[in-house]
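Q: Below are the sequence and a predicted model; questions follow.
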Amino acid sequence: MAQSEPAHGIAMYGDPALPPDFVSLPYANPEAPKGGRVVTGNVGGFDSLNPFILRGTPPWELAHLTHETLMGRSWDEAFTLYGLLAESVETGPDRKWVEFTLRPEARFSDGTPVTVEDVIWSYRELGTRGHPRYRGFWEKVATIEQTGPRSLRLTFNEVDRELALLAGLRPVLQKAQWEGRDITEAGIADIPIGTGPYMVESYEINRSVVLHRNPDYWGRDLPFRRGTGNFDEIRIEFYGDDTVLKEAFKGGLISYVREFNAEAWATQYDFPAVQRGEIVLSEIPHRRPSGMTGFVMNTRRAPLDDWRVREALITAFNFEYINDTLTGGRQPRITSYFSNSELGMDHGPATGRVRELLEPFADTLLPGTLEGYALPVGDGTARNRVNLRRAMDLLNEAGWSVQEGRLVNASGTALRLNVLLQQDGLIGQASAMMDIYARALERLGIVLDVEMTDKAQYAEREAQYDFDLTLMRRSLSLSPGNEQLFYWGSAGADQPGSRNLMGMKSAAAEAMIAYMLQARNREEFIAATRALDRVLTAGRYVIPIHQYSVGRIAHRAELKYPEDRLPIYGDGIGFLPEVWWHKAKD
């Protein structure tokens, strides 16, 4: 949308795929019945029902179910928004500003109208006092002002085409609820009033939260909402670990589970309820980037600040053997941060526009960035001799040698590393991988200590970067943008609690992100993203493990989804339970 006039939607590049008179989102079933309940399981606990402030730990799903934004995202397009609380959006060709007009029928769950004052207060309050995730955007807002009875305009203080879309994705809270109160000190009983399809009905700290569908939900007839929010009740149960959660599912206590281990999916889901047809095994493909899942190395600590040591550690990680042992070889490996999509780098030499973007930084780029980089491939055996010899050569180049069975540097200090892990759904795989990896590193004279901590201890140590290696997961979209600076930007490298776990500082990476944010067309954007992918991958910051190119959901047979109209993002945030429904048994 380049012209300056109100429109029903806005796309990062080009025009929205859906016309103004669309009937429903393409992956929703507008005829889906309403009713029934779904019970989901989370690992861990909660002590807050306010997902908008830093204090406390709320259920991760809560904000998506109870609160809404001015615009809603279609998960069948790379990055396109359609009107939700807002009936229209307007912006200029340079996107230095964006204006929204609210729907007159938009209401909070208590029946009061959503006003421009609520929106402006929400943006300012969350941008200055809310969770840190909201503050980066607010720092780029020069002004926010009311322009009409139902309209407001945001003007930005820097050139960034994504800001006009991000402005439509801030949660809207009710100003009157917090009049004279400090939202940052909200307790468990101070549940924010939202505009979404669901409301909190009851809760028991660290055990369960029950949501019910608001029978007076204001947006139930919107095309954007048709076929969504179909369950009358959503119950979130909390379990101490993933094993207990899976047993609860087998016992019929929860409605569905996601399985991340392809070997377990193939061998452990033949229990009686599956054989009787009471449980259905569904696979949901997607076309989004692989993202990065793996063991990130903390470059703030020597010797992990040396790329040769990091490359040696990557080379010694016997993925082919580990993959065969733990998943039967069923899960492919991540090959770069944006692999599995058009945004992923080519593994040969950089060419064309990608090379042009990177060449000004040639003196700072690590080997392989321009020439081409690919992960080391093992021979599939347990000993992996060739790769271990290559790893030792790299360590020798970096000044390390084996003395009396220990790998030491010139001062005689032995190389001993720790990997920090917390309890979650991947912990079994991660700890098993580290057991195999530790034996390989032992052959190089390196000691690897595996430290298991509870959620609270892990959060504190991760925030202070108190680890050598830890498991990292970064989901990436088909339209990466400002969040890339939070993941890889130097501003967070020395800031406690940032998402930049590896501590990378790369002028090249930040320049590529700037190109991405300023790109005027999809082709230029793809080139900049592929260039960023090269900088990240050749940086050797992470030991990549499996990619999850298909979602695996085991669910009760009465839970249905639109199998013939899956979104390109697959099993993402806007899929389950948003577009699923309950079908009563015949």
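A: Arrived safely.
Q: Going by C-alpha atoms from here, please, whenever you check contacts or count neighbours.
A: Noted.
Q: Mind listing what's buried along the host helix or strand of Val354?
A: Secondary structure from DSSP states H and E places Val354 in helix 352-358. When neighbours are counted by 16 or more other C-alpha atoms under 10 Å, the buried residues of helix 352-358 are found to be 354-355, 357-358.
Q: And that helix, what does it pack against?
A: With contacts taken as 3 or more C-alpha pairs under 8 Å, 6 or more residues apart in numbering; DSSP states H and E, helix 352-358 sits against helix 522-538.
Q: what about the spatially most central residue of the chain, distance to Gln422?
A: Most central in the chain under C-alpha atoms, centre = their mean is Ser475, positioned 3.7 Å from the mean C-alpha point. Going from Ser475 to Gln422 by C-alpha to C-alpha, to the nearest Å gives 19 Å.
Q: now the helices for the stretch 1-150 of the chain?
A: If DSSP state H, counting those that start in this stretch is used as the criterion, the helices of the stretch 1-150 of the chain fall at 62-66, 116-129, 135-138.
Q: and of these, who's closest to Tyr27?
A: Among those, the nearest to Tyr27 by C-alpha to C-alpha is helix 62-66 (17.5 Å).
Q: who's in contact with Arg103?
A: 85-87, 150 (C-alpha atoms under 8 Å, 6 or more residues apart in numbering).
Q: Closest one of the residues you listed to Asn418?
A: For Asn418, the closest of the contacts of Arg103 turns out to be Leu85, at 48.1 Å, with distances computed as C-alpha to C-alpha.
Q: For stretch 202-217, measure first residue to last.
A: Separation of the first and last residues of stretch 202-217 by C-alpha to C-alpha is 18 Å.
Q: to the chain's geometric centre, what's the distance from that stretch?
A: Using C-alpha atoms, centre = their mean, to the nearest Å, the distance from the centre of stretch 202-217 to the centre of the chain it belongs to is 24 Å.
Q: for comparison:
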Amino acid sequence: MLREILVNAGVSIALLGGLLANAEAPASPSTTIHKANSIAMHGEPKYPKDFQHFDYTTTGAPKGGTLVLGVQGTFDSLNSFIAKGVSADGLELIYDSLTEASADEPFTRYGLIAEQMIWPEDRSWIEFVLRDEAKFHDGSPITADDVEFTFDTLIAKGSPTFKTMFEDVASVEAKGPHRIRFTMKNTENQELILILGSMSILSKQYWHDRDFSKTTLEAPLGSGPYTVAEVESGKTIHYRRNPDYWGKDLPVNRGRYNFDLIEYDYYRDATVLLEALKAGEYDFRYERISKQWATGYDSDALRSGKLVMKNIKHEIPQGIQAFILNTRNPLFKDIRVRKALNYAFDFEWTNANLFYNAYTRADSYYSNSEFAAHGMPSEAELALLNPLKDQLPGSVFVEPFELPTSKGDGRNRQALRKAKQLFSEAGWTIKNNVLTNSKGKTFTFEFLMFDPSMERVINPFIRALKRLGVQASIRKVEISQYINRLRNHNFDVVVSRIPQSLSPGLEQIQYFHSSTSDQKSGNNLAGIANPAIDALIENVVQAKSREELVVSTKALDRALLHNWYVIPQWYIDSHRVAYWNKFGQPDITPKYDATFSETLNTWWYDPKKSAQPAKQ
């Protein structure tokens, strides 16, 4: 599910409208038609029709105060839907979607703009019945025309991701001012009706005389809990809570969005960013770097208890963080070369010497989840893999996938010998201390990066590669250039994370499918174009039950792993957060909040806490 990933995203139905919904359904009399305010990918939703709030919220949470967040980088646009510019953080706060996800279920959507959803058992279409009271910030109603306009605009002018995501939609039709139907080309993509509900809805009237394809610093019109209050390009953006927000009392929103003002302040330098937290310049930090977590937070504020550090366990699939090899580069076409590079990376030494043994090695594209393929394939997996036997590495069928390991003492000779052997088998030999092929081409490539924190990981890797005759170097660029180079596939190797959800599906096409291998601004960074992978992705997308989904995803995981497209790095199964002790928090933390953003939206400012806010 592309959550986190890239999308943030009735009139109450009259008696006659309810009858028409059945009359217009393109299904046989025996087909079950569902009508509900929620829909789950598999099984039934956790919360009943008349639920009052999510379990991880506090309905009596007070409103008020300011939350200041620090961000590394810059921005030059408030249009987060297009593949141009660098959009500001937090823009999802100004938009509402048709439905809202819960953070304590694998993949369930509850009505937000949509009061009700109507769909047949086979999910060949879905109708969203919009609420009478749903309004944009200017007071204009949200209508079916706005939803249709949003869909058409995202397909025609939005990021290419939207076109891929929604390619199985056959038609969109407004059935009235507050009812809209999406009809599918087929019934294979079972999650599509849920994903459609996650679209952030745009105002047709607002955009009719504006160019959606261009970047802008004009505050867009939304309908969500916040509005843009202040913008200074590349430096700061402020969002103000809308006291007249139409959806503030809905069950999906109770206990959420409690801060009057949310500020994002931008910093160019990672070191300055951390020091600014300790100085009280901003309030909350999600830590991703283990060395900083172990050594970087020592301060008077921490010792006094004004600054809090906390590890919060979660049950979220971690996907895979890795060195992504751009297989569009002829250097990385040969699977033996990709495998050799894996043998040159010493994770155990890196973890012990750089990360205080804080991490677990990522040995799956679906780490920390039931979808990870460990051991030998099951009979159910083999039923999917065997028809593709001629297109998959033979190792898929005869051995478990295993990454090379070391003792962590820096003496990784055995692995380097194996790497040298693999390079030799691929036609690369050392001449004058440089790895060279029969055509005289040397094995030379760059690690592209913008965050200097990864240099301490990459430099030892470069030294190991040099022992093999590989000439590797670091190319550090500013973030906007980095983004543009990724969009245009102008890189050799990057460090990136491929996130995964609790219900893998359509986003697998974006990550791994041949159709996205040459897509500009896409997420298939490795440039994977493999018909066997394509077929296995189809099984994932078409899974009709949780059991089928697990089997299909494990089979896909095996195929990806045994092709050695990436050099896996590591993951951690907890959130590492640091914050100034001035917030109230619910008793329950949602276990499936991948980015911690949903959790933070349930916190509130508590003036009785010991740490007074710097910008209150």
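A: Here it is on my side, so go on. Values in this document were obtained by computation on a predicted structure and should not be read as measured data.
Q: Make a ChimeraX selection of the buried ones in the contacts of Arg103 of the first structure.
A: The buried subset of those, as determined by 16+ other C-alpha under 10 Å, is captured in ChimeraX by this line:
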select :85,86,87,150
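Q: quick one: which of the buried residues of helix 352-358 of the first structure is nearest to Gln268 of the first structure?
A: Taking C-alpha to C-alpha as the measure, Gln268 of the first structure lies nearest Val354 of those, at 44.6 Å.
Q: And the closest one? What does it align with in the second structure?
A: Using TM-score structural alignment, the equivalent of Val354 of the first structure in the second structure is Glu381.
Q: Where do the helices of the stretch 501-616 of the second structure begin and end?
A: For the stretch 501-616 of the second structure, applying DSSP H, counting those that start in this stretch gives helices covering 507-512, 531-542, 546-562, 597-600.
Q: Which one of these lies nearest to Ala144 of the second structure?
A: Taking C-alpha to C-alpha, helix 507-512 is the member of those nearest to Ala144 of the second structure, at 26.2 Å.
Q: In that closest one, which residues are buried?
A: The neighbour-count check on helix 507-512 of the second structure (16+ other C-alpha under 10 Å) flags 507-512 as buried.
Q: In the first structure, point out the residues matching it.
A: The aligned range for helix 507-512 of the second structure is 483-488, by TM-score structural alignment.
Q: Stretch 115-128 of the second structure now?
A: If you align by TM-score structural alignment, stretch 115-128 of the second structure falls on residues 87-100 of the first structure.
Q: Can you tell me what sits against the matching stretch?
A: Residues from elsewhere that reach stretch 87-100 of the first structure, judged by C-alpha under 8 Å, 6+ apart: 1-10, 70, 83, 86, 101-103, 151-161, 163-164, 167.
Q: okay, how far is it across that stretch, tip to tip?
A: Start and end residues of stretch 87-100 of the first structure are separated by 8 Å (C-alpha to C-alpha).
Q: ditto for stretch 118-128 of the second structure
A: Per C-alpha to C-alpha, the first residue of stretch 118-128 of the second structure is 7 Å away from its last.
Q: Run the chain-centre distance for that stretch.
A: Distance of stretch 118-128 of the second structure from its chain centroid, counting by C-alpha atoms, centre = their mean, is 26 Å.
Q: So Asn581 of the second structure versus Ser304 of the second structure, what's the distance?
A: Separation of Asn581 of the second structure from Ser304 of the second structure (C-alpha to C-alpha) stands at 10 Å.
Q: out of the two, which sits in the more crowded spot?
A: Residue environment comparison for Asn581 of the second structure versus Ser304 gives the larger neighbour count to Asn581, 23 against 11, counting by other C-alpha atoms under 10 Å.
Q: what's the matching residue for that one over in the first structure?
A: Using TM-score structural alignment, the equivalent of Asn581 of the second structure in the first structure is Ala557.
Q: Ok, Lys278 of the second structure next?
A: Structural alignment places Lys278 of the second structure opposite Lys250 in the first structure (criterion: TM-score structural alignment).
Q: Give me the buried positions along stretch 433-440 of the second structure.
A: Along stretch 433-440 of the second structure, these residues count as buried under the neighbour rule (16+ other C-alpha under 10 Å): 434-437.
Q: could those be laid out in a markdown table, adding distance to Val169 of the second structure?
A: What follows is these, written out as a markdown table (distance: C-alpha to C-alpha, whole Å):
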| residue | distance to Val169 of the second structure |
| --- | --- |
| Val434 | 52 |
| Leu435 | 50 |
| Thr436 | 49 |
| Asn437 | 48 |
